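[1] Got a sequence here, can you build the structure:
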Amino acid sequence: MDGSPPDGLYQQERRRRLAAERMLDRAKRDLSRAHAALVANADRLSRDYLAERETNLRLTERQAQVLAQRKEAAEKADRARRRLWHALEAMRDGFALFDAQGTMVAANHVYLNLFDCAGVVGPGASAAEMFEIAAEEGSFDTGDQDEGEWADAMTERWHGDQFDPMILRHYDGRIIRLSDRRAPDGDLVSLAVDVTEDEARVDALAAARDTAEATARMKADFLARMSHEIRTPMNGVIGLADMLAEQVTDEEGRLSARTIRDSAEALLTIVNDTLDVSKIEAGKMDLRADRFDLEAMLRDCIRLAQASGRARVPIALSWPLDASAPVIGDEGRVRQIVMNLLGNAMKFTSVGGVTVRVARAPDAVSIAVADTGPGIADAQRDAIFEAFGQAGDAGLSTKEGTGLGLTISRGLAERMGGTLHLSDEAGPGATFLLSLPLRMLEPGPSLPLLPATVALGPGVICDALAESFSAAEVEVLRTTSGPHPLVARAQDVPADAVAPIVLRDGAPVEAALAARARAVLSLPAAAADLAAALAVSDEATRAPGPVFTASGGAARRILLADDNQTNRFLLDRMLAGGALDYTIVEDGAEAVAAQAESRFDAVVLDISMPVLDGIGAAAAIRAAEAEAGLAPVPLLALTAHTGDEMGERLRVAGFAAHLTKPLKKQILLEALEAAWAAQGAPGQPSVTS
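    Below is the predicted model of the structure:
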């Protein structure tokens, strides 16, 4: 056995060494894993720290921004508060804020100075204390209330929810309007406004208004009196001038009489225009709402304008053949406007003509008055409607008239709810458009069967008829020859025309032409007459004029009373040789006695008479009739007074008609005939013309 260790020990040692190496490797691996985990955890912690630090840095910056914004907002709010307070302090009016319990929160110096006790009344004081102190120191006029009652009433008002403005009179003479309003949260805002100047201005305006109204009344009374005083002598001037013109045989005398009459009528127009302007300005232009025939009124206006002596050109009427004529309105005022427009048109038209065109609607009417004169410059379009403004101011040659016609016409149109203006349409001359709310009372007439084609002669008259026929769907030919029915003025009808419809403009139609004419119609012709003449043969005969006879055939007897000697003379000359039997007395008492002694068929009474005026005489006559059981006779009033208020007085007094001086014979006769016709006496004829 040698010295070497045995194999078994060697193997054991080797196994232990290998085991130790394996343990060392395992420890190295465990240590490596632990080191890697430690490094990973350190990295994670580093990342978390960095992220948290970044977040903290951002939060710090945001917090700084928020703090900066809060500081800026606080500074802005403080500036706004200071500005608001400075604005409140700079206010001329007093301002105060109270909380829901009535404690003053803030007030400017103007509000506090009203109480003259700013040291006591201020923020923290209650409303009750404020009013008690104001009452004790006499800051305000408490009126009939004692100091305590006034303070209690003000405090009680303060605790309400709704506040009416209150006027307080300060001891120094200022007038303060206290306006209070409660906010939704219960706070109350009080505003004290100094209205001293406003109240003084209101008082001054009221005084000026009273002065103006008194002046207007004096003006109206003066104009009414002057109208009466001027009309009375004008009645004699115009009436006697008419008689002289009829009775004087030499041409020079007739010319002188006509000059007197025309001058008197021109003066009367000025009086009427001045009175109308005064009434319109004072708002006392009363209107009537009566039934009247619009077409007949327009035809009357054209006839009057054509006969005035001013017309140098024809005046035509374009009326729809199927339009209804009866309307509701103030006929007199509509007539006045149309006459003013026609007079204005004729004044400036020397060639061509004037045309009146009518357009109808159920509740309105439009009347256009167009002329072929020189027209009106654009710069004068508004001026012509001003008082005393005339188209002559636009550079035209004429300056006649008062310059009030268009002013009155526009005022009347607007008073009736309508308009009057100058048309903007291009064309020769000027066209005035009048629109009025005149209601149609019934449907238009049923037209007879009209011919398909109608021939019309030349001229403005036939131009207007062409519009009417075309609107009725009748073809119009502008010729005087051919087989078609011809409508033309007498001077335009050719010798070979068969059964023409002749339009007569005043001069008599030659017998030969009248014999072969289908119809002879006076201008302006009525639409119904034109339609009937075209549809049927002219078999109508001329109706008789007015008849002034009673049922037994004797002449009617009338009684007239007027205290003015000139007027009595005029009435005597006016009725002399006529169909009426008349008696004239000097005053109302004589009229009552004469009617009682010998009963007349009608009584005409002047209103302004001594002893017994016209209204008193009318009452006495009616009383005598009632006592005797007699039917009332027609009473007619004769007066120089104008105005609807006079008309109403006379209507209530029982007068059948109101005749205005200066009186014309035809107007008197027509009024008498109308009164007798309305009376409906047996055998009484109606008025025809």
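
[2] From now on I want contacts and neighbour counts done on CA atoms only, so please keep to that.
    OK.

[3] since we're on Ala51, how many residues are nearby?
    12 (other CA atoms under 10 Å).

[4] no wait, Leu612
    If we define neighbours as other CA under 10 Å, then Leu612 has 18 of them.

[5] sec struct for it, please.
    Classification of Leu612 using DSSP: H, G, I helix; E, B strand; the rest coil returns coil.

[6] what's the closest non-adjacent residue to it?
    With sequence-adjacent residues excluded and distances taken as CA to CA, 6 or more residues apart in numbering, Leu612 is closest to Gly588, at 4.7 Å.

[7] Any buried residues in the helix or strand hosting Leu304, and which?
    Element membership of Leu304, judged by DSSP states H and E, is helix 294-306. Neighbour-count burial for helix 294-306 flags 294-299, 301-303, 305-306 (criterion: 16 or more other CA atoms under 10 Å).

[8] Show me where the stretch 251-400 of the chain has its strands.
    For the stretch 251-400 of the chain, the strands defined by DSSP state E, counting those that start in this stretch cover 290-293, 315-318, 326-329, 354-361, 364-371.

[9] Another for comparison:
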Amino acid sequence: MFVERRSEDLAAPGADTRLALDAQTALLPYALAVFAVSLPIYVWAGSFAANAGWLSASFAVFAINWGAFYGVAGWLRTPQAEDIPRRARVHLLSGLLWASAVAQMAAFAEGAGPARETLLLLAAGAAVICIFFSAPYLLALLITAPVAAAAPLVLLFSRPDSHRSGTLAWGAIALAMALSLVLNRMLRRQHALALAHEALLEERLRVVEAAERTARSKSDIVATLSHEIRNGLTGVTHVLAAAAGKGGRAAPSREQLNAALDAAQDLVAVLNATLDSETAESGRLAVDSVAFEPVRLIRDLVLLDRPHAVAKGLELSVHVEADLEHRQAGAAIGDPLRTRQIIANIVGNAVKYTVRGRIEVRVERRGDQIAIEVADTGPGLSIDEMEQAFEAFRRIERTGAGVNGAGLGLSLSRQLARLMGGALEARSAVGVGSCFTLTLPYDEHAACAVDLVGDTPQVTEPAGAPPRNLRILIAEDDALNAAMLRAILEQLGHQVVHAQNGRRALDLARTCDFDLVMLDGRMPILDGPQTAAALRALDGGNRDVAIIAVIGGDADEARDCLDAGADTVLRKPVSVAAVARAVADAATLDRRGLGQAAVA
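    This next block holds a predicted model:
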């Protein structure tokens, strides 16, 4: 907060004025001291005046000015003095007070008889003092100097016998004015250097704070991942050791296998959330903006979470506004994959943290937005706990004990919602429950461009039943990824040939016929786009073979693969449902038509 406020002060148009007023404020005690020292000299000279009784008026004016200046000194220490225009007016009026005192001195001198010329010269000296102490603030100098010098000079030049003294006074005042302008110029240059120096310091503070935030973020990532990876992998290792028969252990039960599978899935979810959070923090997280049908997406997600809710004895229901339920046109605008990620997180949290009661998912229109509310009868959160819940790597100890997670879901979900032009808000009450609301732009005239099934966007035409016994060539340099993809494909009933790089895949495609090719986007020798382009340049049946690019990168990598000849893309980490749908669509739809749909 300090850095941001100081940065705003430096960027403000009145920053140089503030420094000028600070300099003038610093001279205030010296000005009072000079007038205090000059006052006895003036009183001594005034005692020779014919109208010496006027000295009482001079004392009164000086007393008023000193009182006003002490009041100004006290006011400068109040918050109201932060208002630069008001402070500038106060400084200017203070200078005019002393200029009026000089005019009063000149008026007193005019009737002083033999002491007239001496007192007028003293008044001119007082004008020089006013000019000097107004020098830091240019506007005050340009206004106060003529007002202070006018009365002594006019009266000195009003009589022939004081012309010589008037010339001396004029020269002194002109010299004082010139020197004050030089001083003002030097101070302004010093102020510019001070502003640049302060800006440099603020920039360094921002860099240091950014480095500290990055260090804290990395520390939090390491701590979180260490805990989650250790717990997840320990459970999986025990189950695998039992399955391998090591240590004389019995084969794992179905419950143990399910627990190990849940631990592995939780670990993948933590890693994905951590990577997305870091990408968002660095400003490199991109989202699409397309029209999609939100109701079906929500019903699919609720269908996936209902078994978990039923197992805990919870009621999980969906309520859709009637107009949305039966509307033929209209769609939400955003990224369907990221929307699915947000809703899956808040619905999953509701099921995870609610012990008894019910969970309701409500979908309704709110003007030009669509609102998706997830309300539960869970433990609820206080205001402070709700703020912590949306901070990265922060978990609520009261409700999160014994529950897996990295504390990234809500923080990342709010960032994703903002990137899509929406918002994620929440309200909660301890002991009552919580309600999280996702709002996204809604266009009642838009037609849905994509439908979200599994983990990848697909064309809206329904694909036919997935064919069996396809001959599929997979090109993947990572042995573990290749083994997982091969296991999924063989589980789906297909024959699989594995190539470790793009060149080997191209050699196999020249000698064997395949029904489908699945290419990793990043491979040595020939990467995914290069391999896809080379396959399209072949002579023979494999020239038109359907190609699925399996990528782990961003939209640019997907576009490179599609431009090179791939028909569609599948993002890592893959799931059985996503692979089955991608294979079915790639095998049953015409390659050129599918390619056009994928590009769109």
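
[10] Give me the TM-score for this pair.
    Put the two chains on top of each other and the TM-score (TM-score structural alignment, normalised by the length of the second structure) is 0.58; 430 aligned residues with a CA RMSD of 5.1 Å.

[11] that older thread, relative to strand 364-371, how tilted is the helix holding Leu304 of the first structure?
    Calculated by axes from the mean of the first three to the mean of the last three CA atoms, to 10 degrees, helix 294-306 of the first structure forms an angle of 20 degrees with strand 364-371.

[12] Packing partners of helix 294-306 of the first structure?
    strand 315-318, helix 331-347 (3 or more CA pairs under 8 Å, 6 or more residues apart in numbering; DSSP states H and E).

[13] please redo it, this time with the cut-off set to 7 Å
    helix 331-347 (3 or more CA pairs under 7 Å, 6 or more residues apart in numbering; DSSP states H and E).

[14] In the second structure, which residue range corresponds to the helix it packs on?
    Per the alignment by TM-score structural alignment, helix 331-347 of the first structure matches residues 336-352 in the second structure.

[15] tell me how far the matching stretch is from the chain's mean position?
    Here the centre of stretch 336-352 of the second structure is set off from its chain's centre by 22 Å, with CA atoms, centre = their mean, to the nearest Å.

[16] cool, and stretch 55-70 of the first structure?
    With CA atoms, centre = their mean, you get 72 Å for stretch 55-70 of the first structure.

[17] buried stuff in it?
    For stretch 55-70 of the first structure, it's none, nothing buried (16+ other CA under 10 Å).

[18] again with stretch 530-537 of the second structure
    Applying 16+ other CA under 10 Å to stretch 530-537 of the second structure flags 530-536 as buried.

[19] Find the nearest non-adjacent residue to the spatially most central residue of the first structure, please.
    Most central in the first structure under CA atoms, centre = their mean is Glu414, positioned 4.4 Å from the mean C-alpha point. What sits nearest to Glu414 of the first structure in space, not counting adjacent residues and going by CA to CA, 6+ apart, is Leu420, at 7.7 Å.

[20] How many residues are close by that neighbour?
    Quick note: Leu420 of the first structure (other CA under 10 Å) scores 23 neighbours.

[21] just Ala392 of the second structure next, same as before
    19.

[22] again with Glu52 of the first structure
    Quick note: Glu52 of the first structure (other CA under 10 Å) scores 12 neighbours.

[23] next one: Thr274 of the second structure
    22.

[24] ditto for the one 5 residues further on
    When counting by other CA under 10 Å, one arrives at 13 neighbours for Thr279 of the second structure.

[25] Without its sequence neighbours, what residue ends up closest to it?
    Leu285 (5.3 Å).

[26] Could you verify my assumption that Pro443 of the first structure touches Ser324?
    Yes: with contact defined as CA atoms under 7 Å, Pro443 of the first structure reaches Ser324; the gap is 5.8 Å.

[27] higher neighbour count, the two?
    Ser324 (20 against 12).

[28] And the spatially closest residue to that one that is not a sequence neighbour, how close does it get to Ala368 of the first structure?
    Of all residues not flanking Ser324 of the first structure in the chain, Gly444 sits nearest, at 3.9 Å (CA to CA, 6+ apart). Noted for Gly444 of the first structure: a distance of 20 Å to Ala368 of the first structure, by CA to CA, to the nearest Å.
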